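S.K.: Sequence first, predicted model second:
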Amino acid sequence: MNEPLAQRLRPKTLADVCGQQHLLAEGQVFRRTIESGRIPNMIFYGPSGTGKTTVARIIAENSGMTLHKLNGTSCGTGDIKAVLKDIGTLAGAGGILLYLDEIQYLNKKQQQSLLECIEDGSVTLIASTTENPYFYIYNALLSRCTVFEFKPLSAADVERGIRNALKKLSASEPQPVTMDEDACAYLAESAGGDLRKALGCLDFVVTAAPVDEGEKHVTLGMVQQVTRRTAMRYDRDGDDHYDIVSAYQKSMRGSDPNAALHYLARLLEAGDLPSACRRLMVCACEDVGLAYPQIIPIVKAAVDAANMVGLPEARLPLADAVILVATSPKSNSAHDAINAAIADVQAGRTGPIPRQLQNKHFDGEDAAVKGQNYKYAHDFENHWVEQQYLPDVLKDVKYYTFGDNRTEQAARAYWAKIKGEDKL
């Protein structure tokens, strides 16, 4: 069997694991707890290739307990019940440790089947997931475990793993393996914090590397051929997607065109044109809004152009629009106003529509005041007349407050003059 390089070189001790020093460094609570030999129920959460499975296996193999390994992508309730049968038997005399990878793929019933044995300590659970456990793991199970976050590796951490792999490859391959410094640095940077990805690329180029003067030599050009499209982690249904689109909109809202372009580039490189367009339109309406209301049709035109030409040319109108949104004055006054209005409606604060606004012209016999008495604004000076428009229960409510930008302040001054408020 052709075992992947990442599997062949998997660390055997916590000290050999690259990165995650917030958990694994000497003196950290996590490290001290593991070394104490008393293993609690734990859930490891973080991106792929950051050491979750490796750390879990190291803990499990050094625990002295009977180890069972299951994967949420393939196991069922029957597999879980088979593990639980060892409880109280000679096979489970030293304790049972269940290592459950990709736990997010288990349904609620399957997760519930673990509750009792975890509660009474007959089974110790170590689970790992690439998805946010607070969204994907049953709350009762989550409350019985401690969640530890595994963070994306830095380029320096990945480079350390690559260099360790090169040493072991040189010792195991028929010919020594060498790698140019710039090739090693490029591979570490392009892995996007995923050591498994970097080792997969390394395995590929070492296999393809020609033998030169008795050794296999890996160059920058060889690495670039296998890493061109692997530099970024992205899953349209996962946390990375939501983190990127969140950072994209927040950068535009924060008026940082450089950061906004960076996240736009990440979305486009992942081929996610719909998210790039949707968040751009939302930002134009929500964050620029009435400070520059003409931006909405401008951005809509850019989005239409992007969808018409498709990628890669779509980057051009989108870049124009992103820079425009990021550098425009900002106002969320309309956003706050509609949210306040919706909150009143959802809370049941509505009331009857004022009689003068109703779409009927006949009053019943029980009407206290006869006649609609609607005042047509265009019949009055400046096309405005004072009149109640909100229901009685809300007649004094103000949802909208003029923003402090030039456009809204001009509108505020205009209406203050029309309504005579500037003379008060």
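M.R.: Received it, and whenever you're ready, just let me know what you need.

S.K.: can we go C-alpha only for contacts and neighbour counts from here?
M.R.: Will do.

S.K.: helices or strands next to the helix or strand hosting Val325 in the packing?
M.R.: Using DSSP states H and E, Val325 sits in helix 315-327. On a contact count with 3 or more C-alpha pairs under 8 Å, 6 or more residues apart in numbering; DSSP states H and E, helix 315-327 meets helix 239-253, helix 257-269, helix 273-283, helix 295-309.

S.K.: Comparison target, given below:
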Amino acid sequence: MPLQRLNKKAWEIEFQRAVSSIDENCGLTVTRSKIGNVELRHRGQGFNVVKTIPFKWEENWGDAYTRIRNIFKFIAEGHNLKAAAELAQGKAPKKGKDWVHILESFKDQKINFGTAITEATFNKQYLPPCEMVVNVMSKKNPPTNPADLIDICVKDWKPQSVSRKHRVRAIKQFLDHAVNREGIADIWTPPTDLSSHIGKAKKGEIQIQKAGAFESDIQILDFLKTLPTDSEAKKDADAATRWFNCFCLMAELGLRPIEINFLQVLFDPINKEHYWHCTFIKKAGNGATQPRRIEPLPLIDRDGNEVKWNLMERFKSNLLLLPERVTGEAAGTYLKRRESWIQLKADMKRLQGTNITCYSFRHYYALRCHLKLIDSGSASLSMGHSIEAHHRNYPYSKESTTTNAFKLARARSVA
């Protein structure tokens, strides 16, 4: 407990009484620090919690008292003494220009350091929510804590939607950077549990969070037959042929749309065979995928025969026409213009509750790996993601891998 000076001056007693009277539950006391400044203590946090504020211990204590009142307002909002004092002093950036600087620094960090992402990825996934943070914090009465800031920036997106999840996580990373790299007050450290900000869908409201897999090989084959590759309109026929080939590759190789642009055929001198290879590197917060060999899984037609599109031979001979630039957005746009796709998508949603997209070719490849008893490690290597990501996105694969491993173990013990 701090030592109290005897023979206090009248103004000192008045100052201390004024502070203790700010609120009946104030818990604040003031004393003179060793260097002659105002030393603030908060009884509710223990006497070991002390904060010296930049005001002299003097008879003209009006300005110090005003600062202490402001500090108490932040304490009442749930901030600790240190954070409240820093916020009242203005160390937490409130002006738009401060946040603009932090955003520029955050962009540089994401693009040039760590698991560096492309500028295009930053502009698509991080820039919109972070710019909203800058705009909100530049207003006259900005929020004073990270929870309120996040809520303001995501409230216009449906609870539990993918878009809202992405915004919440992007803002969290932005605030972490602001605190850890730019030195703003700890008060802006975002919560570790983001579930309340992401929210939950309202009862009875269906949330389509990600693409599902196709139902069968035949479903894919029947859809591909509807593409107007023989259209009298040359432009339509050319586009349909290129996208037909693209979807064949995505289905047989389990590719992400963008990986079509990074596909090549190499020769294995040991096994004396050509094989598919993808040079695409997918960067994410938990690491980056590496160039990889891809194993094909041909589809099976109604007669039980493998569908032979001769993709590799045509690709090697430059006879496999493909769209000039393939992205998920471009593939999705082409599909949305096809009546057969619109009908198939509606049927899958109505009958199976499944949302199919251009990524469904890849997801169905994963499902076929599972049905053909290909272990998760091999499937994830071919698909270009970690085994953890494979189990997270395809939960059935983890269960089946464990079950099959024990079946084999039991079979070996019997033999």
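M.R.: Great, that's in hand. What you see is a predicted model; the values in this text were computed from it and never measured.

S.K.: How alike are these chains, TM-score-wise?
M.R.: After superposition, the two chains reach a TM-score (TM-score structural alignment, normalised by the length of structure 2) of 0.25; 174 aligned residues with a C-alpha RMSD of 6.8 Å.

S.K.: Let's have the helices and strands packed on helix 315-327 of structure 1 in JSON lines, adding distance to Tyr134 of structure 1 and mean neighbour count.
M.R.: Formatted as JSON lines, those follow (distance: least, C-alpha to C-alpha, whole Å; neighbours: other C-alpha atoms under 10 Å):
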{"stretch": "helix 239-253", "distance to Tyr134 of structure 1": "12", "mean neighbour count": "19"}
{"stretch": "helix 257-269", "distance to Tyr134 of structure 1": "25", "mean neighbour count": "20"}
{"stretch": "helix 273-283", "distance to Tyr134 of structure 1": "24", "mean neighbour count": "20"}
{"stretch": "helix 295-309", "distance to Tyr134 of structure 1": "34", "mean neighbour count": "18"}
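
S.K.: Reformat the ones you listed as a markdown table; add distance to Val325 of structure 1.
M.R.: Shown next, in a markdown table, are these (distance: least, C-alpha to C-alpha, whole Å):
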| stretch | distance to Val325 of structure 1 |
| --- | --- |
| helix 239-253 | 6 |
| helix 257-269 | 8 |
| helix 273-283 | 8 |
| helix 295-309 | 8 |
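
S.K.: Those: which one's closest to Arg8 of structure 1?
M.R.: When those are compared by C-alpha to C-alpha, helix 239-253 sits nearest Arg8 of structure 1, at 28.0 Å.

S.K.: hang on, the earlier thing: between the helices and strands packed on helix 315-327 of structure 1, which gets nearest to Ala185 of structure 1?
M.R.: Judged by C-alpha to C-alpha, the one of these that comes nearest to Ala185 of structure 1 is helix 257-269, at 20.9 Å.

S.K.: re earlier: wait, which of the helices and strands packed on helix 315-327 of structure 1 is closest to Val226 of structure 1?
M.R.: Each of those has some distance to Val226 of structure 1 by C-alpha to C-alpha; the shortest is helix 257-269, at 16.0 Å.

S.K.: what does that closest one rub up against?
M.R.: Here helix 257-269 of structure 1 makes contact (C-alpha atoms under 8 Å, 6 or more residues apart in numbering) with 232, 244-245, 247-249, 251-252, 273, 275-276, 311, 315, 319, 322-323, 326-327.

S.K.: okay, the angle between it and helix 239-253?
M.R.: 150 degrees (axes from the mean of the first three to the mean of the last three C-alpha atoms, to 10 degrees).

S.K.: follow-up on the earlier one: how about the helix holding Val325 of structure 1: buried residues?
M.R.: 315, 317-319, 321-327 (16 or more other C-alpha atoms under 10 Å).

S.K.: tell me which of the residues you listed is nearest to Ala6 of structure 1?
M.R.: Nearest to Ala6 of structure 1 among these, with distances taken as C-alpha to C-alpha, is Arg315, at 35.9 Å.

S.K.: tell me the contacts of the closest one?
M.R.: Per C-alpha under 8 Å, 6+ apart, neighbours of Arg315 of structure 1: 265, 268, 306.

S.K.: Any idea how many residues pack against Arg169 of structure 2?
M.R.: Applying other C-alpha atoms under 10 Å, we find 18 other residues in the vicinity of Arg169 of structure 2.

S.K.: and if you look at Ile43 of structure 1?
M.R.: Close neighbours of Ile43 of structure 1, defined as other C-alpha under 10 Å, add up to 25.

S.K.: With Asn112 of structure 2 instead?
M.R.: 12.

S.K.: Ala178 of structure 2 too?
M.R.: Ala178 of structure 2: 24 surrounding residues under other C-alpha under 10 Å.

S.K.: I'd say it and Glu104 touch.
M.R.: No. Contact criterion C-alpha atoms under 8 Å: Ala178 of structure 2 and Glu104 do not qualify, at 10.9 Å.

S.K.: coming back round to it: just send the buried residues of helix 315-327 of structure 1 back as TSV, with distance to Lys300 of structure 1 too.
M.R.: Formatted as TSV, the buried residues of helix 315-327 of structure 1 follow (distance: C-alpha to C-alpha, whole Å):
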residue	distance to Lys300 of structure 1
Arg315	15
Pro317	10
Leu318	10
Ala319	13
Ala321	9
Val322	12
Ile323	14
Leu324	12
Val325	12
Ala326	15
Thr327	17
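
S.K.: Check those and tell me the two furthest apart.
M.R.: Farthest apart among these by C-alpha to C-alpha are Arg315 and Thr327. That separation is 17.9 Å.

S.K.: Which parts of the stretch 101-250 of structure 2 are helices?
M.R.: Applying DSSP state H, counting those that start in this stretch to the stretch 101-250 of structure 2 gives helices spanning 119-121, 127-137, 146-154, 162-180, 195-198, 217-225, 234-253.

S.K.: typo on my end, it should be the stretch 101-250 of structure 1
M.R.: Here the stretch 101-250 of structure 1 has its helices, by DSSP H, counting those that start in this stretch, at 108-112, 115-119, 133-136, 139-142, 155-172, 181-190, 195-208, 220-227, 239-253.

S.K.: okay if I get the ones you listed as TSV plus distance to Asp101 of structure 1?
M.R.: As requested, these are exported to TSV (distance: least, C-alpha to C-alpha, whole Å):
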stretch	distance to Asp101 of structure 1
helix 108-112	13
helix 115-119	16
helix 133-136	13
helix 139-142	15
helix 155-172	22
helix 181-190	26
helix 195-208	16
helix 220-227	27
helix 239-253	18
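
S.K.: So for Arg57 of structure 1, which of the ones you listed sits nearest?
M.R.: Taking C-alpha to C-alpha, helix 195-208 is the member of the helices of the stretch 101-250 of structure 1 nearest to Arg57 of structure 1, at 15.6 Å.

S.K.: List the buried residues of the closest one.
M.R.: Of the residues in helix 195-208 of structure 1, 195-206 count as buried by neighbour count, 16+ other C-alpha under 10 Å.

S.K.: other SSEs contacting it?
M.R.: helix 5-8, helix 155-172, helix 181-190, strand 215-218, helix 220-227.

S.K.: Fine by me, thanks again.
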